[in-house]
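Undergrad: Pasted the sequence and its predicted model underneath.
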Amino acid sequence: MASARGVGAVRVSWDQVFAWRMGRQFVDPRGGADAVAVVGRLAGVQTQVTSAAETAVALRTTQGKPGAVTKALGEKKLLKTWAMRGTLHALTPDVAAGVLSLMGSARTWEKPSWTKNFGATPQDIEALVKAVGEILDGAILTRDELVSAIVAEPRFHPLEEQLRSGWGALLKPLAWQGALCHGPADGTSVTFASPARLIPGWRGIPEPDVAAPEVISAYLGAYGPATPETFDAWLSRGSIRKPILRRWFSELGDRLTEVEVEGRKGYIRTEDADELAATAPARSVRLLGAFDQYVLGPGTGDTALLSADHRAKVSRTAGWISPLVLINGRIAGTWEVVDTDLIVTMFDNADAPLPELQDEAAHVARAMGTSPLIVTTE
């Protein structure tokens, strides 16, 4: 791997890395960026739970309130679709196009195990892409309307149950190939549209080799230093073939610099290397909401960020990711809101910094649109 500064030339501490990431991600300090800028900087915000996405964005601004993500989606400045790890994300259109390209390049729907689990062959998916492209040409349809239109063709009858599933397993490969995305909300009903029709100036799905440099750069600009394997865990849960993944990184050449962080090596964008090396450790307390990108980016398995002893308290059953307490950028506890109480649970029986947490509780109340919250500890 090429490095503008030589292999191992940049050595930093984890405290510096976490302070740099918090700055890049508008966690500390908070900024005045709008929802589109925040989502762009984070390379997408998970929207499996819409309120969590709203909280993630609002907590990264000094005045943000819930509704900014939904507003940007309605203005077609953001796109909502199944992206990283097969989960719903709000993304800027350019990042979305690149991510979808890389997700599609894994061709997960062509694996026999996928066909066994979901009942659709690769030929079925190819036919669905074509059919849905025609159905959504100029139309925005609810799930029921879309599926009813699909199964009007007899060959798709056996797939109806899976197509109607809220998990969207059969729809994800269509999203990754640019045939559909989520459309504007229709009351409580999910809608689907063609991104080419929905998003002004939609550029289509680029070739993976064209998309990879931009997606990798966007990722490292928020979550670096990182390895190719960490990037792929964030992107596809390890579905990209390793030789392809390594080639994508290698071809970035001098755009990447190797960094050593307390014995662990990874890559950062060369344009960020001096800033990272000059970053001082943070002295801050921050609260972040459920499913926050701060932990989803590097992954809950990163033991420098989250002790393995406490991983199960953050990465819980059914894929739930707990709200986070950050002390100097490290995950030091979790929290929840019950009525007007913000209940904090610190790890390892550590003392809770109550004055700082109460200051943060005011930001949480603003970001969630609730009445003032009082911090209590367990």
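TA: Structure's in. What do you need? Residues are numbered from 1 along each chain as shown.

Undergrad: Please make it C-alpha for all contacts and neighbour counts, starting now.
TA: OK.

Undergrad: burial count for residue 280?
TA: A total of 15 residues lie near residue 280 under the criterion other CA atoms under 10 Å.

Undergrad: tell me which element the closest residue to it other than its chain neighbours falls in.
TA: Distance criterion CA to CA, 6 or more residues apart in numbering; nearest residue to residue 280, sequence neighbours excluded, is residue 16 at 5.8 Å. Using DSSP states H and E, residue 16 falls within helix 14-24.

Undergrad: and that helix, what does it pack onto?
TA: helix 208-223, helix 270-278 (3 or more CA pairs under 8 Å, 6 or more residues apart in numbering; DSSP states H and E).

Undergrad: got these as JSON lines, with mean neighbour count and distance to residue 10 columns?
TA: Output for these, formatted as JSON lines (neighbours: other CA atoms under 10 Å; distance: least, CA to CA, whole Å):
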{"stretch": "helix 208-223", "mean neighbour count": "21", "distance to residue 10": "15"}
{"stretch": "helix 270-278", "mean neighbour count": "16", "distance to residue 10": "7"}
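
Undergrad: closest to residue 285 out of these?
TA: Minimum separation from residue 285 across the helices and strands packed on helix 14-24 (CA to CA) falls at helix 208-223, 19.2 Å.

Undergrad: what's the helix or strand just after that closest one in contact with?
TA: Following helix 208-223 in sequence order, the next helix or strand is helix 228-236 (DSSP H and E). For helix 228-236, contacts defined as CA atoms under 8 Å, 6 or more residues apart in numbering pick out 83-86, 99, 103, 216, 219, 238-240, 245-246, 249, 296-299.

Undergrad: next, the one to line up against it:
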Amino acid sequence: MTVLDARALNRATLARQLLLDRADLPVLDAVGHLCGLQAQEPQEPFVGLWSRLRVFEPAVLSALLTGRRVVRTHLMRRTVHLVTADDLVAWRARHDGMLRQRVLATYRRELEGVDLGELAAAGREIMADGEPRSMGELARAVAGRWPTVGHRPLGEMLVAALLPMVQLPPRGLWRTTAGVRYALASSWLGREIGPPAADGPDPVGRALLRRYLAAFGPAASADLRAWCGLAGLPAAVAALREELVSFRDEHGRELLDLPDAPRPDPDSPAPVRFLPAFDNAILGYRDRSRIIDDVHRGLSVEGARLVLVDGRVAATWTVVEGSVSVTPLRRFSRADRADVAEEGRRLASFLSGGESSRVRIATSPVRAA
């Protein structure tokens, strides 16, 4: 079985994630190809798409949100994702059990004795008038039935698990700060979200596997689970095994992939890319060593914005007084420094609407903890 080393996996990941070459894709198609973008920080998907698309106008993504073609919702791993409306309708029911278990893992003691079916019915009754509500407003509206349960557990269980909900604009629009208000996905989209499928061939699980490999492969089954949070996908993997190809990584793990998916030459040049916080190019795997060194792995879950140099995480970045400020994690060569500065100027111009192209790069790398 062919062994793919870390550099080969890195280049494959960059290609699938549209980070090796910026893509000529419409924004909606890009969001779909990427299986959504993690979006608990509302402005971060704009940077993620800017880094991936040859032409990206933030107003287009905002229009897709207000036009109800993309939505913000709790989905993979119970985190807020920006996904196409079609994917929400197709995928949401398959995530129901995982979403409930993840909320219960946080609030099991507080929700002990609460009939979740009754809680869901109460929430639907409140939301049936079509009026958007914050999580707190919804929790207070049902709290009279469970007076000993705190509002936070009730609210999170309702908006993140029991009821298929979307976060409404202006939350998530370009350069807009807004609180979170929810509506039922079926009300917002005018389409019903079906119940979870009964035991059987799991067509949604198979579709998720194919889509995941197209955007993240080659990858192990454990990586798939780390991305979506679903435990019940071995049957989907088994059902598709004959149509997939297999590799091994340097640690002996089996990696699955679509036969015709791109696996570029490991020596393909990888341009500097600026990633937003919680980018799925990093979080979409259990083993992230293909793109980030283990010593820096914590940065990926702490909300740090990261810079790729030669395809790997090599710096963090933030915006300070209108300038893109870069802090290396290792020493840059003169060429690396020039490439980071050039891409940083483009990013600064994008973020400021052309008013600034200032970049600051720290002279010394930070020490790993």
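TA: Sure thing, it's come through. Not measured: the values here are computed from a predicted model.

Undergrad: Find the nearest non-adjacent residue to whatever residue of structure 1 lines up with residue 47 of structure 2, please.
TA: Counting by TM-score structural alignment, residue 47 of structure 2 lines up with residue 55 in structure 1. Residue nearest to residue 55 of structure 1 in three dimensions, not counting chain neighbours: residue 367, with 5.4 Å by CA to CA, 6+ apart.

Undergrad: Validate this expectation: that neighbour resides in a strand.
TA: No: counting by DSSP: H, G, I helix; E, B strand; the rest coil, residue 367 of structure 1 is not found in a strand; it is helix.

Undergrad: Which ones among the contacts of helix 228-236 of structure 1 map onto helices?
TA: 99, 103, 216, 219, 245, 246, 249, 296 (DSSP state H).

Undergrad: now these: which count as buried?
TA: 99, 103, 216, 219, 245, 249, 296 (16 or more other CA atoms under 10 Å).

Undergrad: got the contact list for the last one?
TA: The one in question is residue 296 of structure 1. residue 234.

Undergrad: how about it, what's its match in structure 2?
TA: With TM-score structural alignment as the criterion, residue 296 of structure 1 pairs with residue 283.

Undergrad: Against residue 292 of structure 2, how distant is its match?
TA: Per CA to CA, to the nearest Å, residue 283 of structure 2 is found 10 Å from residue 292 of structure 2.

Undergrad: how about the closest residue to residue 15 of structure 1 other than its chain neighbours, what does it touch?
TA: Sequence neighbours aside, residue 281 is the residue nearest to residue 15 of structure 1 in space, at 5.0 Å (criterion: CA to CA, 6+ apart). Neighbouring residues of residue 281 of structure 1 by CA under 8 Å, 6+ apart: 15, 16, 18, 19, 328.

Undergrad: ok, now with 6 Å
TA: 15, 16, 19 (CA atoms under 6 Å, 6 or more residues apart in numbering).

Undergrad: Against residue 276 of structure 1, how distant is the first one?
TA: According to CA to CA, residue 15 of structure 1 and residue 276 of structure 1 sit 11 Å apart.

Undergrad: hang on, the match of residue 47 of structure 2 packs against residue 369?
TA: No: applying CA atoms under 6 Å, one finds residue 55 of structure 1 not in contact with residue 369, separated by 9.2 Å.

Undergrad: Those two - which one has more neighbours?
TA: Ranked by neighbour count (other CA under 10 Å), residue 55 of structure 1 and residue 369 place residue 55 first, with 28 against 15.

Undergrad: in what helix or strand does the more buried one lie?
TA: Counting by DSSP H and E, residue 55 of structure 1 is part of helix 50-58.

Undergrad: Check the offset of the following helix or strand past that helix from the chain's centre.
TA: Next along the chain after helix 50-58 of structure 1, taking DSSP H and E as the criterion, comes helix 68-74. The chain centroid and the centroid of helix 68-74 of structure 1 are separated by 16 Å, computed with CA atoms, centre = their mean, to the nearest Å.

Undergrad: Please work out which residues outside helix 68-74 of structure 1 touch it.
TA: With contact meaning CA under 6 Å, 6+ apart, helix 68-74 of structure 1 is reached by 35, 54, 78.

Undergrad: Please pull up the equivalent of the first one in structure 2.
TA: It stands for residue 35 of structure 1. Using TM-score structural alignment, residue 35 of structure 1 sits opposite residue 27 in structure 2.
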